[in-house]
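A.B. asks: give me a 3D structure for the following:
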Amino acid sequence: MKWIKISLILVVSGIVYLSLKPPSGGVEIKINDKVGHLIAYSVLTINAGLLFPRNKWVFAALCSFFLSCMLEYLQGFVPGRTVDWKDLIANFTGVVIGLVILYTFGSQTLKTLKKIKLVE
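C.D. replies: Below you'll find the model as predicted:
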């Protein structure tokens, strides 16, 4: 599970940085903002879910959405950033998509990762 934990730390760090950096910061994302939210929270939910047994995947999804709510709230304190309920809808949609992917492919993904010895 070490690689999944490292991956989760990198995903969370990237989401936190991109969510809370001032708009004049160095990284410019050139895709539709809402698509970026959807992809980020799908990846986060899948990654977090792989750390838990199948019966805890909804918990992982709820944690992912809670993080998105917290970051959206904190954006209100960052100069040049605003709170946007449409971002929360995109985040929630990404979490749901991630959860569907987990329930569809999660068990097989874990078997494959064990087979190639990326997880124990």
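
A.B. asks: please count neighbours and contacts with C-alpha atoms only from this point.
C.D. replies: Will do.

A.B. asks: now residue 98, nearest residue through space, not along the chain?
C.D. replies: Once flanking residues are discounted, residue 98 sits nearest to residue 42: 4.1 Å by CA to CA, 6 or more residues apart in numbering.

A.B. asks: please generate a structure for the following sequence too, so the two can be compared:
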Amino acid sequence: MLKSIFTSETYQSYWKLLFWIILAALLYLTLTPKPPQPISFHNIDKLYHFAAFGGFTFVFGIAFSKISYWYILLVSILLGIAIEVVQIYVPNRGFSIADMLADFIGVIVGIIISRAIVKKQSSNKNR
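C.D. replies: Sure, this is the predicted structure:
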């Protein structure tokens, strides 16, 4: 049962809906002048960036598993860069190379996990 949740055609529409919800939340939280910070300690935002982009890319990879993972990787990385550039113009926000690095690491982890799941599931289907 759990296996089919990731790659079954039945669940693809749910994964795509989740992708759009996460993208909207990601854009809101990264482009809002004063986003909520449930936990506050030095550089916690780097963990938030890692988790947000890792989760986004993971869901992107599952929801659109038929798309080349290079395309998903490129779009996710460019999204992180674009957000950092736009933050220059958002009050109380700013451009940060460290944030982009955290985004990038999250993207890499998200794509690795999603591709491993998709690859394993498709090899199980072919048996």
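
A.B. asks: what would you report as the TM-score here?
C.D. replies: Scored against TM-score structural alignment, normalised by the length of the first structure, the superposed chains reach a TM-score of 0.80; 108 aligned residues with a CA RMSD of 2.0 Å.

A.B. asks: which residue lines up with the residue nearest to residue 98 of the first structure in the second structure?
C.D. replies: Under the alignment (TM-score structural alignment), residue 42 of the first structure pairs with residue 54 of the second structure.

A.B. asks: what about that match, how many neighbours?
C.D. replies: 26 (other CA atoms under 10 Å).

A.B. asks: quick one on the thing from earlier: wait, isn't the residue nearest to residue 98 of the first structure in contact with residue 90?
C.D. replies: No. Contact criterion CA atoms under 8 Å: residue 42 of the first structure and residue 90 do not qualify, at 10.0 Å.

A.B. asks: about what we covered before: now the match of residue 42 of the first structure: which helix or strand?
C.D. replies: Residue 54 of the second structure belongs to helix 44-63 when elements are defined using DSSP states H and E.

A.B. asks: and that helix, what does it pack against?
C.D. replies: Other helices and strands packing on helix 44-63 of the second structure, by 3 or more CA pairs under 8 Å, 6 or more residues apart in numbering; DSSP states H and E, are helix 9-31, helix 69-86, helix 97-125.
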